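> structure for the following, please:
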Amino acid sequence: MKTNIGISEKNRKEVSDILGKLLADEFVLYTKTLRAHWNLEGHDFHTKHVFFEEHYDAIKLFTDSVAERIRKIGHYAPGTLKEFLNLTNLSEKYDGDNTSHDYTVALLKDHDSIIQYIRENLSKVGEDCKDVGSEDFLTGLMQEHEEMAWMLRATVAK
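Next up, the predicted model:
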């Protein structure tokens, strides 16, 4: 059945495209956080192993919520690795060591990138596309990433 939620098809498509890129970013970040959890080495292994697990569990939920938001506005979510790699603003490449410091710095950079992407698109989604529901959703998700970034930043602060 046709989606009739008071937002034009053109605007829903534009929001869906923004959300699709965000979904790809979330999935890449989820994968990179899993890598950190799996491959971490060092004196703080146990603490950081648990820390990264908490983060990838949260990011998994973010990923699902973004995909569901795309469906709520009447579009299909990208769902293949190839699509995610074509859409993401992040790099899947990791050049650091298997230390908590290197993983934390890399993951923090990705969270900051996602926060910036969301912030750059808030007014487009809410004002230009007239989708205040998605704007509100994105604001909440941005706040979640800001909290995670704060936690990561605090662990590498000097």
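> for the rest of this, base every contact and every neighbour count on C-alpha atoms.
Will do.
> mind listing what's buried along whichever strand or helix holds residue 122?
Secondary-structure assignment from DSSP states H and E places residue 122 in helix 100-123. Using 16 or more other C-alpha atoms under 10 Å as the test for burial, helix 100-123 gives 100-115, 117-118, 121-122.
> which helices and strands sit right next to it?
helix 9-39, helix 132-156 (3 or more C-alpha pairs under 8 Å, 6 or more residues apart in numbering; DSSP states H and E).
> reformat those helices as a markdown table; add distance to residue 48 and mean neighbour count.
Converted to a markdown table, those look like this (distance: least, C-alpha to C-alpha, whole Å; neighbours: other C-alpha atoms under 10 Å):
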| stretch | distance to residue 48 | mean neighbour count |
| --- | --- | --- |
| helix 9-39 | 8 | 21 |
| helix 132-156 | 10 | 17 |
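> skipping adjacent residues, who's closest to the residue nearest the centre of the chain in space?
Geometric centre of the chain, nearest residue: residue 26, 3.0 Å, by C-alpha atoms, centre = their mean. Closest residue to residue 26 apart from its sequence neighbours, by C-alpha to C-alpha, 6 or more residues apart in numbering: residue 63 at 5.5 Å.
> how about this one, so we can line them up?
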Amino acid sequence: MEINIGIDETTRKDIAAGLSRLLADSYVLFLKTHNYHWNVTGPMFNSLHMMFEQQYTELFTAVDEIAERIRSLGEFAPGSFQRFNQLSQIQEEQDTPDADTMIRNLIAGQEAVVKTAREVVKIADAANDEPTLDLLTQRMQVHEKTAWMLRSLIAK
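Below you'll find the model as predicted:
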């Protein structure tokens, strides 16, 4: 059945493609954060272990919301590691870095998600796609705040 929500098909596809990149970035960041939660060591173990758990739990909820928005726009959400790796600008973690490097990597990942969201905002705003704009605004707020909190751990 045809979708008639006031956004033409081409624009819906463009928005969904941008959201697919956001989904991929978010999922790879979720995986990286979960990995760090399991493998962090050092004097900040307990606080980082708990902080990383809060972050990956929040990301787990977010990926579902992003995927459901893609489906609401009439497109299929990507759902494989291979596809996420193709779409994401965040690289999977291959090693077990020290805690300081973990924090720095997560800051870069949080900021990468914000940048992807900002790119999609332009398309959604031009289409007056308020539900997507609302989702993107929420995601940017969460990721900017998380990056700030992580940066605070390594501030000199």
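> about what we covered before: distance of the residue nearest to the centre of the first structure from residue 118 of the first structure?
For residue 26 of the first structure, the distance to residue 118 of the first structure equals 12 Å [C-alpha to C-alpha, to the nearest Å].
> hang on, the earlier thing: now do the helix holding residue 122 of the first structure: everything it contacts.
Defining contact as C-alpha atoms under 8 Å, 6 or more residues apart in numbering, one finds that helix 100-123 of the first structure is touched by 18, 22, 25, 29, 32-33, 36, 40-42, 44-45, 48, 89-90, 94, 96-97, 135, 138-139, 142, 145-146, 148-149, 152-153, 155-156.
> cool, and stretch 13-31 of the second structure?
Here stretch 13-31 of the second structure has contacts from 55-56, 59-60, 62-63, 66-67, 69-70, 73, 75, 77-78, 83-85, 87-92, 106, 109-110, 112-113, 116-117, 119-120, 123-124, using C-alpha under 8 Å, 6+ apart.
> so what's residue 34 of the second structure up against?
Taking C-alpha under 8 Å, 6+ apart as the criterion, residue 34 of the second structure is in contact with 52-53, 56.
> make it 10 Å
28, 49, 52-57, 59-60 (C-alpha atoms under 10 Å, 6 or more residues apart in numbering).
> do the same with residue 35 of the second structure
Contacts of residue 35 of the second structure (C-alpha under 10 Å, 6+ apart): 29, 52-53, 56, 92-93, 95-96, 102.
> make it 8 Å
Applying C-alpha under 8 Å, 6+ apart, no residues contact residue 35 of the second structure.
> try the one 5 residues further on
Going by C-alpha under 8 Å, 6+ apart, residue 40 of the second structure touches 48-49, 98-99, 102.
> now those: which count as buried?
48-49, 99, 102.
> so which of those residues is the closest to residue 3 of the second structure?
Nearest to residue 3 of the second structure among these is residue 102, at 43.2 Å by C-alpha to C-alpha.
> how near is the closest one to residue 37 of the second structure?
Counting by C-alpha to C-alpha, the gap from residue 102 of the second structure to residue 37 of the second structure is 10 Å.
> one more: residue 95 of the second structure?
Counting by C-alpha to C-alpha - residue 95 of the second structure and residue 37 of the second structure are separated by 14 Å.
> and residue 140 of the second structure, by the same measure?
Taken as C-alpha to C-alpha, the span from residue 140 of the second structure to residue 37 of the second structure is 22 Å.
> picking that back up, and the contacts of residue 34 of the second structure as a markdown table, adding distance to residue 13 of the second structure?
Output for these, formatted as a markdown table (distance: C-alpha to C-alpha, whole Å):
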| residue | distance to residue 13 of the second structure |
| --- | --- |
| 28 | 22 |
| 49 | 39 |
| 52 | 33 |
| 53 | 34 |
| 54 | 32 |
| 55 | 29 |
| 56 | 28 |
| 57 | 29 |
| 59 | 24 |
| 60 | 24 |
